[in-house]
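Student: sequence first, then the predicted structure:
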Amino acid sequence: MVSDEDVTDNENTVDQDARHAAKMARKKAARDRIMAEKTGDKGLIIVHTGAGKGKSSSAFGMVLRCVAHGLPCAVVQFIKGAWDTGERRLLTGHFGELCQFYAMGEGFTWETQDRARDIAAARAGWDKAKQLIADERLRMVVLDEINIALRYDYLDVAEVIDFLRRAKPPLTHVVLTGRNAKQELIDTADLVTEMTLIKHPFRSGIKAQAGVEF
């Protein structure tokens, strides 16, 4: 026997489902109107910055999307060139025909302890980056950790911004990663994401690990 309470519960459930469906229908209609207005394509200047982990990881995720769509792309590493990273192994070992990879850095600044050498490496990386960015065949160019080179004034941020504005092809995306992105670059970018540090295992004595950090 079905009790009055069961009937009421069923009616309430049906009412809630109907209200939810109506709410989602309104949201979908509003979303469809917004999406219908977005019709243009544009090569974006994208900045990943902040103290939290995931800046380079996010950029490499975008590179893999390009590869999956058969879109040619390139990576220039400004700092971590000395590292044997998983991204580098994967892209050069399996997708070299779609993704060019240039490891131009020689390690973090506290490892080299040679400002002139760091500046020379940064300039070489930027010269390669300019060649790649100007190549209209490439859909995306990632400048990994370039923000560190800009922070220490190894590169002139005004020069970088001027080149991006003047020479970047209309449909080429350029992704610039690294902590402490300069405000001028943030103001120029189309998309800026700041990774916020909440917890990190390094603070608990856990070293960088393959598959997580590199």
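Tutor: That came in fine, so what should we check first?
Student: when you work out contacts or count neighbours from here on, use the C-alpha atoms and nothing else.
Tutor: OK.
Student: Ala103 reaches Gln77, doesn't it?
Tutor: Yes - proximity of Ala103 to Gln77 meets the contact threshold set by CA atoms under 8 Å, at 4.8 Å.
Student: what about the strands in this structure?
Tutor: Using DSSP state E, the strands assigned to the chain run over residues 45-49, 73-77, 99-103, 140-144, 173-177, 191-194.
Student: same list (those strands) but as CSV, adding distance to Lys55.
Tutor: Written out in CSV, the entries for the strands of the chain read as follows (distance: least, CA to CA, whole Å):
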stretch, distance to Lys55
strand 45-49, 5
strand 73-77, 13
strand 99-103, 17
strand 140-144, 9
strand 173-177, 6
strand 191-194, 8
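Student: would you turn those strands into a markdown table with mean neighbour count and distance to Arg19?
Tutor: Compiled in a markdown table, the strands of the chain are given as follows (neighbours: other CA atoms under 10 Å; distance: least, CA to CA, whole Å):
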| stretch | mean neighbour count | distance to Arg19 |
| --- | --- | --- |
| strand 45-49 | 24 | 40 |
| strand 73-77 | 25 | 46 |
| strand 99-103 | 19 | 49 |
| strand 140-144 | 26 | 44 |
| strand 173-177 | 25 | 42 |
| strand 191-194 | 16 | 35 |
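Student: put this beside the first:
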Amino acid sequence: MSSSTKPEHVVGCLLAGGRSLRMGGNDKSLALLGGTSLLEHVYHRLNAQLAHVALSSNHPMPAHEDLGIPILHDPIADFPGPLAGILAGLRWAQSMPSKPEFVFSVAVDTPFFPMDAVETLLKTAGRNPGVPVVSSCLSRAHPTCTLWPVSLADTLQAYLDAGERRLMGFCQAQEAVFCPFPPIRFGEEEVDPFFNINDAESMHEAETILESLALGINHEGGQ
């Protein structure tokens, strides 16, 4: 997608602010998949869809800074979870002269999320104004991959200030709608394109998926 066709009323927020406890406390965003960091995999897909992208990271490393994009810190201390990164993204969007209407968030451990994610979510948002649009596949919701109206920033701030932390709880409170995506198919096998990497086992599975995609083994949907 060329820069001229990227929607100007949507900006992207790459969520990389967690502590990666199931990855031994190491920075998950720098873990290598097929010789390329998860950070680069996800940034490439996000940057291909949006003209403006920021990174939510509480402890930025040189690899984060090398992307040359804004780095956002949680506005709330003690690692309150992905909602804090989403709030940072919404506040960043509010500060922009272009005044975008939406922030699309995606987690750094989701290297196969669809290349048409933003376009597809926007279609659903057009029929459901003012509410989050949550990605889903194979009957499973993926709230870290959601299109958020910037108008929800103060509501989310109040939710967090009240001590609430549940991402899906906030989505439900805002009457979020769900946008289904097709799975990636390898013959008879179906893979959720929002497959996320949390540990060594899922990293191994991701390597297998990546190799199959590189070989072009009968895959469709989600790409």
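Tutor: Received the coordinates, thanks. Source: prediction; values computed, not measured.
Student: what TM-score do we get after superposing?
Tutor: Here the TM-score for the pair of chains, by TM-score structural alignment, normalised by the length of the first structure, is 0.33; 114 aligned residues with a CA RMSD of 5.4 Å.
Student: circling back to that earlier point, which among the strands of the first structure is found nearest to Arg31 of the first structure?
Tutor: When those are ranked by proximity to Arg31 of the first structure, the top entry is strand 191-194, at 20.5 Å, counting by CA to CA.
Student: Leu38 of the second structure: neighbouring residues, count only.
Tutor: The number of residues packed around Leu38 of the second structure, counting by other CA atoms under 10 Å, is 22.
Student: which other helices and strands contact the longest helix anywhere in the second structure?
Tutor: In the second structure, taking DSSP state H as the definition, the longest helix is helix 200-215. Counting by 3 or more CA pairs under 8 Å, 6 or more residues apart in numbering; DSSP states H and E, the packing neighbours recorded for helix 200-215 of the second structure are strand 32-33.
Student: look up how far Cys73 of the first structure lies from Ala29 of the first structure.
Tutor: Relative to Cys73 of the first structure, Ala29 of the first structure is positioned 36 Å away (CA to CA, to the nearest Å).
Student: let me fix that: Arg31 of the first structure
Tutor: Between Arg31 of the first structure and Cys73 of the first structure the computed distance is 31 Å (CA to CA).
Student: the strands of the first structure: which one's closest to Met24 of the first structure?
Tutor: Nearest to Met24 of the first structure, of all the strands of the first structure, is strand 191-194, at 28.2 Å by CA to CA.
Student: what are the ranges of the strands in the second structure?
Tutor: Remark: strands assigned in the second structure by DSSP E are 10-15, 32-33, 36-37, 53-56, 71-72, 102-107, 133-137, 140-149, 177-180, 184-186, 189-191.
Student: may I see those strands arranged in JSON lines, with distance to Leu122 of the second structure and mean neighbour count as well?
Tutor: Shown next, in JSON lines, are the strands of the second structure (distance: least, CA to CA, whole Å; neighbours: other CA atoms under 10 Å):
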{"stretch": "strand 10-15", "distance to Leu122 of the second structure": "9", "mean neighbour count": "28"}
{"stretch": "strand 32-33", "distance to Leu122 of the second structure": "29", "mean neighbour count": "16"}
{"stretch": "strand 36-37", "distance to Leu122 of the second structure": "28", "mean neighbour count": "15"}
{"stretch": "strand 53-56", "distance to Leu122 of the second structure": "17", "mean neighbour count": "26"}
{"stretch": "strand 71-72", "distance to Leu122 of the second structure": "24", "mean neighbour count": "23"}
{"stretch": "strand 102-107", "distance to Leu122 of the second structure": "9", "mean neighbour count": "28"}
{"stretch": "strand 133-137", "distance to Leu122 of the second structure": "8", "mean neighbour count": "23"}
{"stretch": "strand 140-149", "distance to Leu122 of the second structure": "8", "mean neighbour count": "22"}
{"stretch": "strand 177-180", "distance to Leu122 of the second structure": "10", "mean neighbour count": "19"}
{"stretch": "strand 184-186", "distance to Leu122 of the second structure": "21", "mean neighbour count": "19"}
{"stretch": "strand 189-191", "distance to Leu122 of the second structure": "23", "mean neighbour count": "14"}
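Student: mind putting those into a markdown table with distance to Glu201 of the second structure?
Tutor: Rendered in a markdown table, the data for the strands of the second structure read as follows (distance: least, CA to CA, whole Å):
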| stretch | distance to Glu201 of the second structure |
| --- | --- |
| strand 10-15 | 22 |
| strand 32-33 | 13 |
| strand 36-37 | 17 |
| strand 53-56 | 25 |
| strand 71-72 | 30 |
| strand 102-107 | 18 |
| strand 133-137 | 21 |
| strand 140-149 | 20 |
| strand 177-180 | 26 |
| strand 184-186 | 19 |
| strand 189-191 | 15 |
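Student: of all these, which one is nearest His204 of the second structure?
Tutor: Go through the strands of the second structure one by one with CA to CA and the one that ends up closest to His204 of the second structure is strand 32-33, at 8.9 Å.
Student: any idea how far Val134 of the second structure is from the closest residue to Asn47 of the second structure other than its chain neighbours?
Tutor: Closest residue to Asn47 of the second structure apart from its sequence neighbours, by CA to CA, 6 or more residues apart in numbering: Val53 at 6.7 Å. Here Val53 of the second structure is placed at a distance of 19 Å from Val134 of the second structure (CA to CA).
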